[in-house]
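1. for reference, the sequence and a predicted model appear below.
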Amino acid sequence: MTRPIIVALDFATKEEAVQFLHSFSEPLFVKVGMELYYQEGPSVVRKLKALGHAVFLDLKLHDIPNTVYSAMKGLAKLGVDMVNVHAAGGIEMMQAAKRGLEDGLAEGSELPKLIAVTQLTSSSEELVRSEQKSELSLRDSVLHYAKLAQTAGLDGVVCSSLEADMLRENIGDDFLLVTPGIRLTEGNHHDQKRVATPNLAKQLGSSYIVVGRTITQDKNPVAAYRSVQNDWERD
């Protein structure tokens, strides 16, 4: 998984997603989230893998450890490259998720990267304080969840790019930081509050950036992808 740009396939049907991907001449790293997976099920993952794309299955599992274990054991059979849980589920749940992936993996297959969501990029300081009733600040909450994920043996976390530098300083360089909320300078923030450009995300320490509507809703998605790619790669 050397491609740092993950394209979020925020489509309602498999046909729409595949049609979109036909515009590209090379395989991509793509994200299948709840909207697409809940409509199409495992078949969409199998189709994308058959087309040569790497897949981040973004279902954010959060349940009791036994349920998450069983779910991950089933998902491991799909051959996804990355999958996630909510860190708020706790260390025991995250460890159960990892065991499920290991136990469900087909012989000879590579273990998917397992990461945990810290705080959604739509979360604000006010939400964390007033609705989650956290005694921690937003940044401290992200760090706390990231440390839980590291203790549980996960490969990394989902966080905002704006917290990536803090996590790099406190957790190190080997921990994957997957950062949504990526916009080009002139882009719309949509419903995400903690956003960054591709280049800023890279400078702050992101391992992978997740880009959706900036690419998928552009009139020329290939050109938009190249713009994101060029911004990531510039010094």
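-> Alright, I've got the coordinates.
2. hey, let's count contacts and neighbours off CA atoms from now on
-> OK.
3. Pro42 and Val222: what is the separation?
-> 26 Å (CA to CA, to the nearest Å).
4. who has more neighbours, these two?
-> Each of Pro42 and Val222 has its neighbours counted (other CA atoms under 10 Å); Val222 has more, 17 against 13.
5. buried ones in stretch 227-235?
-> Across stretch 227-235, burial judged by 16 or more other CA atoms under 10 Å covers 228-229, 231-232.
6. apologies, that question was intended for stretch 57-75.
-> Here stretch 57-75 shows 57-63, 65, 67-73, 75 as buried, counting by 16+ other CA under 10 Å.
7. hmm, who's touching it?
-> Applying CA atoms under 8 Å, 6 or more residues apart in numbering, the contact partners of stretch 57-75 are 31-34, 80-86, 88-89, 92-94, 96-105, 116-117.
8. now the residues you listed: which count as buried?
-> Buried subset of those (neighbour count, 16+ other CA under 10 Å): 31-34, 80-86, 88-89, 93-94, 96-105, 116-117.
9. so who does Lys49 touch?
-> 55, 79-80.
10. what's the first helix or strand after the helix or strand containing it?
-> Using DSSP states H and E, Lys49 sits in helix 42-50. The first helix or strand that comes after helix 42-50 along the chain, using DSSP H and E, is strand 54-61.
11. below is an additional structure, to be compared with the one above:
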Amino acid sequence: MDNKIVVVPLDFPDAASALAMAARLDPRLCRVKVGKELFVAAGPAVVEQLHQRGFEVFLDLKFHDIPNTVAGACKSAARLGVWMMNVHASGGEAMLRAAREAVASVTKPPLLIGVTILTSLDDESIARVGFSGSVRENVERLARLTKECGLDGVVCSAQEAPWVRAAAGTSFTLVTPGIRLATDAKGDQVRTVTPAEAVKLGADYLVIGRPITRATDPVAVLEGIRRELGLSQEAA
């Protein structure tokens, strides 16, 4: 198990708030995620500031557009030196292959993963936007497509990890949001599990936001999660 299996999303409206949270975390014990809210507010500079503090960054911008546009965006993002980035698998085969080629063109390519079905959606929700079949069927189909196009893995609910493993194999990287502690409310996530459950189901990386970032003592919560997962409390 990767010692930095936990990825903490810095979902803040400005760089100062995000960097203040990052200052409370140890980059040897976790990675961080920069999403749309922070990236739009602070731009690429916040990624560089996090790198300077020793953090590996998951750039979570979920690109979804025509192939040429996504390829250009992916190349620019990869040049930032991020550890991981993502695109929507529902963008289709041509878009996924273009993204893969663009990322592969940089000196040190990041992991490139596809987003299957957002963890805020259930069977009824995807039917209302025109998807046929269940969440499970769509996750499996998109995971297979993502692997066929040469991407490194997918974002999915940990509940779906066994299905994805069956569809795409054991070497596929699974990044799982929707992680909540046993005492937490689900918030806007529909398909949630605890950290230990997620690992047991086959998750490789756990995106754990609110339980850590909204805690009075984020460090203590992170340490508790690491104990639950049997990880060393000493920085590697």
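-> On my side now, so go ahead. The shown structure was predicted, so the numbers you read here are calculated from the model rather than taken from an experiment.
12. in structure 1, what stretch matches stretch 162-178 of structure 2?
-> Mapped onto structure 1 using TM-score structural alignment, stretch 162-178 of structure 2 spans residues 165-181.
13. which residues of structure 2 fall in strands?
-> 6-9, 31-35, 57-63, 84-88, 111-115, 153-155, 173-176, 205-207 (DSSP state E).
14. mind checking which of the ones you listed is nearest Val129 of structure 2?
-> Proximity to Val129 of structure 2 (CA to CA) singles out strand 84-88 among those, at 15.4 Å.
15. hmm, who's touching the closest one?
-> Contacts of strand 84-88 of structure 2 (CA under 8 Å, 6+ apart): 57-64, 77-78, 96, 99, 110-116.
16. go with 7 Å
-> 57-64, 110-116 (CA atoms under 7 Å, 6 or more residues apart in numbering).
17. just stretch 203-214 of structure 1 next, same as before
-> With contacts defined as CA under 7 Å, 6+ apart, stretch 203-214 of structure 1 is touched by 4-10, 161, 164-165, 168, 176-180, 182-183, 187.
18. how about 8 Å then?
-> So stretch 203-214 of structure 1 is in contact with 3-10, 31, 161-162, 164-165, 168, 176-184, 187, 198, 201, 224, going by CA under 8 Å, 6+ apart.
19. residues in contact with the spatially most central residue of structure 2?
-> For structure 2, the residue sitting closest to the mean C-alpha position, by CA atoms, centre = their mean, is Val175 at 5.2 Å. Contacts of Val175 of structure 2 were listed using CA under 8 Å, 6+ apart, and they are 153-156, 203-207.
20. just the residues you listed now: which is nearest Asp122 of structure 2?
-> The closest of the contacts of Val175 of structure 2, once distances to Asp122 of structure 2 are taken by CA to CA, is Cys156, at 12.6 Å.
21. what is the neighbour count of the residue lying closest to the closest one once chain neighbours are set aside?
-> Residue nearest to Cys156 of structure 2 in three dimensions, not counting chain neighbours: Thr176, with 5.3 Å by CA to CA, 6 or more residues apart in numbering. By other CA under 10 Å, the residues close to Thr176 of structure 2 number 29.
22. what does Leu10 of structure 2 give?
-> 24.
23. thinking it is in contact with Glu37, fair?
-> No - using CA atoms under 8 Å, Leu10 of structure 2 and Glu37 do not qualify as a contacting pair, with a distance of 9.2 Å.
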